[in-house]
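K.L.:
I would like the atomic coordinates for the input below:
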Amino acid sequence: MHENGRMGLLVDTVRTLVAPLTRTRAFRRLGPRVLPPIERVLARVTGGRVQLSGLLVPSLVLHTTGARSGEQRDAPLMYTPDGRGRAIVAGTNFAGDRHPAWTTNLLAHPDAAITVRGRRMPVRASLIPEGERDAAWDRIQAQWPGYRSYERESGRTVRLFRLQPVRADRQGGAGA
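P.N.:
Model (predicted):
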């Protein structure tokens, strides 16, 4: 439960009620079309300090460099703290059969940036190795029960990344 007492209890209760809905076919079909525009408007209105998904789970905006275009791309994502100051993100793509573009971008350009509650910081992304995937999924599912079902339903191995904050002068400027 959250440290915030009643607010934490409310968030945990809402999360428990909402989580099963996110695993429905209707959500997987509508979510990719409806949620990104809502996230963009909310980010614009709040200066990036509030995300719709952030009302239930820790959320960030991942700023990547396009694998082919070289242009900056932004993706609002749920993340899970790994307990060591890093974030874990999962390329579930709403259980779609294709990897989300941001995962391809990170493979091509692992130096990226994230914005969390309006604060931007450079990160270095690394693909979580096979031997650590179950532990990462366990941590993610402790935060959002049933989330790994997206991987099973997609028919592919979801790419899991660890985002390690780096000092700006070590990042080399890519993706920032």
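K.L.:
contacts, neighbours, all on C-alpha from now
P.N.:
Will do.
K.L.:
next SSE after the lengthiest helix in the chain?
P.N.:
Counting by DSSP state H, the longest helix found in the chain is helix 25-46. For helix 25-46, the succeeding helix or strand toward the C-terminus, using DSSP states H and E, is strand 59-65.
K.L.:
What is that following strand packed up against?
P.N.:
strand 72-78, helix 101-108, strand 111-116 (3 or more Cα pairs under 8 Å, 6 or more residues apart in numbering; DSSP states H and E).
K.L.:
how about 6 Å then?
P.N.:
strand 72-78, strand 111-116 (3 or more Cα pairs under 6 Å, 6 or more residues apart in numbering; DSSP states H and E).
K.L.:
Let me have those strands in CSV, adding mean neighbour count and distance to P129 as columns.
P.N.:
Shown next, in CSV, are the helices and strands packed on strand 59-65 (neighbours: other Cα atoms under 10 Å; distance: least, Cα to Cα, whole Å):
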stretch, mean neighbour count, distance to P129
strand 72-78, 18, 20
strand 111-116, 24, 18
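K.L.:
this one as well, want them side by side:
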Amino acid sequence: MTDATISQSMPDWIKDHIALYRADGDAGHLWIPPRGDSKPLTTLLLTTTGRKSGKQLLLPLIYRPTGDGAYCIIASKGGAPQHPAWYLNLMTDPNVEVQVANDTFSAKARVAEGPERAQLWELMADYFSPYNDYKVATERQIPVIVLERN
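P.N.:
The predicted structure is shown next:
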């Protein structure tokens, strides 16, 4: 999955973040949101397989470790009514590549449910409070994804 495609429709600041991450995982691992929030956030690079194209697709996402060697991400799409494309890709093929700082590994994605979902949602919303705004902005239940190392 190392020859992943970066969508040209992504904003330049996301493309710049990916370029920095690929050049130096330690430097790219921490990200400062462009909207004036000065708190650096941990990000990972997620590579999925496009459900329509079959291409490897790469994007950065905010994450938190779950405490058991796995990582949690949120399929928020900023509170949009539709799920993000990368989430739909995971539903078709949950096998992904993940980069956390300079550690790259294969993982399997799964959707957290029930009490686990509630616990992980709180973990993520405490870390990045806009998730709570996104939750209010949409009628869909925003998926909480666990990435477990293979």
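K.L.:
right, so of the helices and strands packed on strand 59-65 of the first structure, which gets closest to V123 of the first structure?
P.N.:
Among those, strand 111-116 comes nearest to V123 of the first structure, with 5.1 Å by Cα to Cα.
K.L.:
What residues in the second structure pair up with the closest one?
P.N.:
Alignment of strand 111-116 of the first structure against the second structure: residues 95-100, by TM-score structural alignment.
K.L.:
And for that stretch, what's in contact with it?
P.N.:
44-48, 104-108 (Cα atoms under 6 Å, 6 or more residues apart in numbering).
K.L.:
Make CSV out of the helices and strands packed on strand 59-65 of the first structure and add distance to V158 of the first structure.
P.N.:
Below are these laid out as CSV (distance: least, Cα to Cα, whole Å):
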stretch, distance to V158 of the first structure
strand 72-78, 14
strand 111-116, 20
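K.L.:
Can you say which of the ones you listed is nearest to R139 of the first structure?
P.N.:
Once those are compared by Cα to Cα, strand 72-78 is nearest, at 12.9 Å.
K.L.:
Give me the range in the second structure that the closest one lines up against.
P.N.:
Strand 72-78 of the first structure maps onto residues 56-62 of the second structure, going by TM-score structural alignment.
K.L.:
What number of residues are in the vicinity of the equivalent of H63 of the first structure over in the second structure?
P.N.:
With TM-score structural alignment as the criterion, H63 of the first structure lines up with T47 in the second structure. Residues within reach of T47 of the second structure, counting by other Cα atoms under 10 Å, total 26.
K.L.:
what's the closest non-adjacent residue to T47 of the second structure?
P.N.:
Leaving out its chain neighbours, the residue that sits closest to T47 of the second structure by Cα to Cα, 6 or more residues apart in numbering is L58, at 4.4 Å.
K.L.:
likewise I38 of the first structure?
P.N.:
Going by Cα to Cα, 6+ apart, I38 of the first structure has L52 as its nearest residue, at 7.6 Å.
K.L.:
re the thing from before, of the contacts of stretch 95-100 of the second structure, which is the most crowded?
P.N.:
The contacts of stretch 95-100 of the second structure, ranked by neighbours (other Cα under 10 Å): first place T48, 29 neighbours.
K.L.:
Quick check, that one in contact with L57.
P.N.:
Yes - under the criterion of Cα atoms under 6 Å, T48 of the second structure makes contact with L57 at 5.3 Å.
K.L.:
Let me see the contact set for the residue most central in space within the second structure.
P.N.:
Centroid-nearest residue in the second structure: L61, 3.1 Å away (criterion: Cα atoms, centre = their mean). Neighbouring residues of L61 of the second structure by Cα under 6 Å, 6+ apart: 43-44.
K.L.:
Distance-wise, check it relative to G114 of the second structure.
P.N.:
23 Å (Cα to Cα, to the nearest Å).
K.L.:
Perfect, that will be all.
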